[in-house]
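J.: sequence first, then the predicted structure:
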Amino acid sequence: MTAQAPPRVLTVAGSDSGGGAGIQADLKTMLALGAHGMSVLTAVTAQNSLGVQGAWPLPAEAVERQFRSVVDDIGVQALKTGMLASAELVETVAGLLSSVAAPVVVDPVGVSKHGDSLLATEALDAVRTKLLPAATVATPNLDEVAQLTGVRVSGEADMRRAAAAMLAFGSQWVLIKGGHLPSSDDALDLLTNGTEEHWLRAPRHDNRHTHGTGCTLASAIATYVAKGYDVPGAARAAKAYVTGAIAAGFPLGGGIGPVDHGYLWRGQQPDSSPSGV
């Protein structure tokens, strides 16, 4: 007998040589949640727990050929984008996405966990005008919201304003990640399409080893969408998975360690699932 293929999810992102974020985190997440992960590499980074020591974008032709090789033969049921590095790559990837009917999760990666830039300043306009209009759901953190819209979020009241500014660029849904809000006792996110509004809350865990959270969340959403969840259901399930991965995060090297993508395999569970309203 021939086994049935699991859901197919494609990540278009950069490599993290330390294994905590980027393509590596995406593929680990997809495997942990029951999908077949595939990859289009956009950039190579020299990266570890202390930061990013170097980054080298790939040629646009290499990105396009990887994409077409996967999509034209294997096909995809959802896609996720991460580090795109340059305006040329943003425009190339946006054009490729327009040829695929599958839902797209855009993680508009601008800076690393350590504050290192992963997107050229001149690429911001291409993200706003080319990439975000192709998104089924965009998942910016608060720094990326400020970078793209100029809106600075200092409390829950600002999150609606940030979401409206992001939606104006054309994505169907936006998930404003409020994990860095100092004024909140919970890790609070806002998911909205401009009509529906879903506030997702999860407990904060006293764990500094959180490298890769953004990549992991976006990949988890893409995986759940590929498995048939609607966007709100995918976001809630993805947040539950990431909450557990953060709780199980472990030290690695001399800096910030990664979340644990494989905690479910070891029978560990998050302290509580996110609530949503």
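T.: That came through, no problem.

J.: from now on I want contacts and neighbour counts done on CA atoms only, so please keep to that.
T.: Noted.

J.: mind naming the longest strand for the chain?
T.: With secondary structure taken from DSSP state E, the chain has its longest strand at strand 36-48.

J.: quick check: buried residues in that one?
T.: 36, 37, 38, 39, 40, 41, 42, 43, 44, 45, 47, 48 (16 or more other CA atoms under 10 Å).

J.: how about CSV for those, with distance to residue 82 added?
T.: Listed next are the buried residues of strand 36-48 as CSV, based on distance: CA to CA, whole Å:
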residue, distance to residue 82
36, 18
37, 14
38, 14
39, 11
40, 10
41, 10
42, 9
43, 10
44, 13
45, 13
47, 16
48, 18
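
J.: now, among those residues, which is nearest to residue 197?
T.: residue 37 (29.8 Å; CA to CA).

J.: can you pull the contacts of the closest one?
T.: Contacts for residue 37 were tallied using CA atoms under 8 Å, 6 or more residues apart in numbering; they are 8, 9, 10, 11, 26, 27, 30, 31.

J.: structure B:
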Amino acid sequence: MTKPARILAIAGSDSGGGAGLQADIKTITNLGGHAMTAVTVITAQNTLGVQESETVSINIVLAQIDSVESDIGIDAIKIGMLGSSDLIGPLAQRLAHLEVPIVFDPVMVATSGSMLADEATIAGFHALMRVATITTPNLTELARLTSSQLSSTYEMEREARRLSRDSNCMILAKGGHLESDLITDIFVQPDGKVDRWKAGRIETQNNHGTGCALSSALATGLGQGLAPVDAISQARGFVRAALIAAPELGQGNGPLGFATMREYWP
């Protein structure tokens, strides 16, 4: 029997099951991987927002990583919500020696719901990017990481190129926040090579967890041995299928259709 790729998701817990580690586990499992977790934040959360949260201690986060690595092993890692800037430095140091693909989704939200965007946090995110294989910022995150204002695909690509070169990290810049019926995602490598994907916007308010699902799907593909471009194509197709299959749960920003997407996904 072929063993599944072992994918570690380092992120927060979403009690509503739409985003965070719950979305990661569903994504990794759907794609044939073995999902493992290091919980960074525990949230009381539903489709309407976050009501309560509590940050997990740095020692416990690192201990979770050590535990799964020492026994089960790791083929790829996805990093999502960290919840506190205090974790960033120790995590970057802990992951620096691991020779596995690392996908970093630079979620800039604290447990309080405020933006993690001070200078120390951004410096820490740049340190994580130097450890990561691919970083997957949306438009807002890319703008903050590059201290720029972005309002077009051209500007997004220009800053993604600069960020990739400066951090020596591949960048998948997600264009969903641009006001356009056609969404363009741009993949930039440090050597300047660029790949682009374009697709029509799927009109739905049930898109909670799309960034989590994309990054964990990408990590799974890399852990399974796919080339980055192929892993991105697979991840984008997975998320689009899950968006189309969204079951319209809750009163707000609902979850993706992880359980109902099979007719839209091979």
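T.: Ah, there it is. No experiment lies behind these values; they were computed from the predicted model shown.

J.: now the TM-score, please.
T.: Comparison of the two superposed chains (TM-score structural alignment, normalised by the length of structure 2) gives a TM-score of 0.93, and 263 aligned residues with a CA RMSD of 1.9 Å.

J.: show me where the stretch 151-277 of structure 1 has its helices.
T.: Using DSSP state H, counting those that start in this stretch, the helices found in the stretch 151-277 of structure 1 span residues 157-167, 213-226, 231-247.

J.: now render those helices as JSON lines, adding mean neighbour count and distance to residue 90 of structure 1.
T.: Below are those laid out as JSON lines (neighbours: other CA atoms under 10 Å; distance: least, CA to CA, whole Å):
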{"stretch": "helix 157-167", "mean neighbour count": "18", "distance to residue 90 of structure 1": "17"}
{"stretch": "helix 213-226", "mean neighbour count": "29", "distance to residue 90 of structure 1": "17"}
{"stretch": "helix 231-247", "mean neighbour count": "23", "distance to residue 90 of structure 1": "24"}
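
J.: corresponding residue for residue 80 of structure 1 in structure 2?
T.: Under the alignment (TM-score structural alignment), residue 80 of structure 1 maps onto residue 78 of structure 2.

J.: ignore the last one, residue 27 of structure 1
T.: Per TM-score structural alignment, residue 27 of structure 1 is aligned with residue 25.

J.: look up how far residue 62 of structure 2 lies from the nearest residue to its match once chain neighbours are set aside.
T.: Nearest non-adjacent residue to residue 25 of structure 2, counting by CA to CA, 6 or more residues apart in numbering: residue 35, 5.4 Å away. The gap separating residue 35 of structure 2 from residue 62 of structure 2 is 17 Å, by CA to CA, to the nearest Å.

J.: what sits against residue 147 of structure 1?
T.: residue 110 are the contacts of residue 147 of structure 1 under CA under 8 Å, 6+ apart.

J.: can you tell me what it aligns to in structure 2?
T.: So, by TM-score structural alignment, residue 147 of structure 1 is matched to residue 144.

J.: how much does the host helix or strand of that match stray from structure 1?
T.: When elements are assigned from DSSP states H and E, residue 144 of structure 2 belongs to helix 139-145. Mean deviation of helix 139-145 of structure 2 relative to structure 1 after superposition (mean CA distance after the TM-score superposition for structure 1): 1.4 Å.

J.: still on that earlier bit, helix, strand or coil: sort out the match of residue 27 of structure 1 for me.
T.: helix (DSSP: H, G, I helix; E, B strand; the rest coil).

J.: tally of neighbours for it?
T.: 24 (other CA atoms under 10 Å).

J.: who's in contact with it?
T.: Per CA under 8 Å, 6+ apart, neighbours of residue 25 of structure 2: 9, 35, 36.

J.: residue 213 of structure 2 too?
T.: Applying CA under 8 Å, 6+ apart, the residues near residue 213 of structure 2 are 19, 23, 24, 27, 235, 239.

J.: ok, so of these, who is nearest residue 13 of structure 2?
T.: residue 19 (7.8 Å).

J.: so that closest one touches residue 214, yeah?
T.: No. The pair residue 19 of structure 2 / residue 214 is not scored as a contact, 10.9 Å apart, by CA atoms under 8 Å.

J.: from residue 202 of structure 1, how far out is the residue most central in space within structure 1?
T.: Nearest to the centroid of the C-alpha atoms of structure 1, with distances taken as CA atoms, centre = their mean, sits residue 218, at 3.0 Å. According to CA to CA, residue 218 of structure 1 and residue 202 of structure 1 sit 16 Å apart.

J.: now swap in residue 109 of structure 1 and tell me
T.: Applying CA to CA to residue 109 of structure 1 and residue 202 of structure 1 gives a distance of 23 Å.
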